[in-house]
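Colleague: okay, here's the prediction I keep looking at, along with the sequence it came from:
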Amino acid sequence: MGFHVSAKVERFPIMSTSADGPADLFFAQMEDLCGMESQLAGHLPELAAAAEDTMLIELLADYARKVSLHHQEILGLFHHHRRDTGNNACKGIEGLVEEGNAHIASVPEGGTRDLMIIAHVLRVLAYGNAAYEITSRLAGQLDLAGDAGVLMDLQQGGRRAAEDILALQPPIFETAFRRP
């Protein structure tokens, strides 16, 4: 009764960059982060527009601004290393956004939709946290301490965003619960 893997396994390209060694893997992960932050900068305002709670709208708008700054910082790291960022969309975020949009669209407006938006943003932040964690570790192991520091700071910003959005969940739940 253990875990079963089917004989036919389809392979999907996660990153288009070849990762022949740890340095290549680091830059491939950086490309993924760059794509992720770019995609989120466009997605978060859409979530704010779908939200009803004023504090949630403000938090999402503020986070969208911060994500744009995160994207600029990552671009700065690429510039520092004289590397091209590529034009890759982050497939993980792409899937999370698609699924999240479908879930959000299935919920009527109001507090319940706001709760769904919170759940979606927390999933996105968890994905981002994992991506920043491995990339900052690779940077440290490659003796790129400056890069590791920048990436850890950006990761911490995502953790703070998760704490802030979780703080909104109880009052939004109360509002949704009281609605007929």
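Modeller: Okay, I see it.

Colleague: please make it C-alpha for all contacts and neighbour counts, starting now.
Modeller: Noted.

Colleague: which residue sits closest to A131 in space, ignoring its chain neighbours?
Modeller: L33 (7.0 Å; Cα to Cα, 6 or more residues apart in numbering).

Colleague: other SSEs contacting the longest helix seen in the chain?
Modeller: Across the chain, the helix with the greatest residue count (assigned by DSSP state H) is helix 145-178. The contact analysis (3 or more Cα pairs under 8 Å, 6 or more residues apart in numbering; DSSP states H and E) places helix 145-178 against helix 54-80, helix 111-141.

Colleague: now, of those helices, which is deepest in the fold?
Modeller: helix 111-141 (a mean of 20; mean count of other Cα atoms under 10 Å).

Colleague: try it against this one:
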Amino acid sequence: MSIQTLQDLYIDQLQDLYSANRQSKKVTERLQQKAHNNDLQDALKRGVTGIDDGIEAVEGLLRQHKADPKGEFCQGMEGLVKEAKAHAIDADIADSDVRDASIISQYQRMTHYALAGYGTVVAYARRLGLEDDAKKLQVCLDNTYSGDREMSQLAEGGINRVAA
């Protein structure tokens, strides 16, 4: 796709976000399976649901704009997924509490990528006068922030202490 206008860039970034969400969902499901702490498992399960909601919202917006949701492959998330596998899922970590701390770290890295992506498309939608798009994307951004804060609370509220 040739990017000539802010509208073109907006569609490109939505496609990138769609790809990123699909990739992060798969690895988040695997992180949930590896998690030891019940609260962490529950938070990751909610994370998968939130990612699903984001996929649905972004896909719907892309279809409204007559764009193929699968028009882009997010290499940034691909790298973060590889890191999550290497440092949490497939890592040789004998202590399950230390693995939980690593799972949070890897999940938050992916979440921060999503925060940047959602923040960007919200700003573009507003600039383009696409207020309905911006409202839907703002919900996704707010939910992503909420999930990130929950992970920080889990880490600081006990998982890191137990891991230490």
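Modeller: On my side now, so go ahead. Treat the numbers as computed from the prediction; the structure is a model and nothing was measured.

Colleague: sorry, back to before: and the longest helix of the first structure with helix 54-80, angle?
Modeller: 160 degrees (axes from the mean of the first three to the mean of the last three Cα atoms, to 10 degrees).

Colleague: what residues of helix 145-178 of the first structure count as buried?
Modeller: Neighbour counts over helix 145-178 of the first structure (16 or more other Cα atoms under 10 Å) mark 147-148, 150-152, 154-155, 157-159, 161-162, 165, 168-169, 172, 176 as buried.

Colleague: so which of the helices and strands packed on helix 145-178 of the first structure gets nearest E46 of the first structure?
Modeller: E46 of the first structure sits nearest to helix 54-80 of all those, at 9.3 Å, using Cα to Cα.

Colleague: in the second structure, what range does that closest one match?
Modeller: On the basis of TM-score structural alignment, helix 54-80 of the first structure is assigned to residues 38-64 in the second structure.

Colleague: mean shift of that stretch relative to the first structure?
Modeller: Once the two models are superposed, stretch 38-64 of the second structure sits on average 1.0 Å from its counterpart in the first structure (mean Cα distance after the TM-score superposition for the first structure).

Colleague: what would the helices and strands packed on helix 145-178 of the first structure look like in TSV with distance to D24 of the first structure?
Modeller: Converted to TSV, those look like this (distance: least, Cα to Cα, whole Å):
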stretch	distance to D24 of the first structure
helix 54-80	13
helix 111-141	10
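
Colleague: for E37 of the first structure, find the nearest of those.
Modeller: helix 54-80 (5.3 Å).

Colleague: mind checking how far L61 of the second structure is from K45 of the second structure?
Modeller: To K45 of the second structure, L61 of the second structure is 25 Å away according to Cα to Cα, to the nearest Å.

Colleague: residue in the second structure matching the residue nearest to A131 of the first structure?
Modeller: Using TM-score structural alignment, L33 of the first structure pairs with L17 in the second structure.

Colleague: residues contacting its match?
Modeller: V58, C74, A114, G117, Y118 (Cα atoms under 8 Å, 6 or more residues apart in numbering).

Colleague: excluding sequence neighbours, find me the nearest residue to the last one.
Modeller: It refers to Y118 of the second structure. L141 (5.5 Å).

Colleague: so that neighbour is in contact with G119, correct?
Modeller: Yes - with contact defined as Cα atoms under 8 Å, L141 of the second structure counts as touching G119 (6.6 Å).

Colleague: cool, thanks, signing off.
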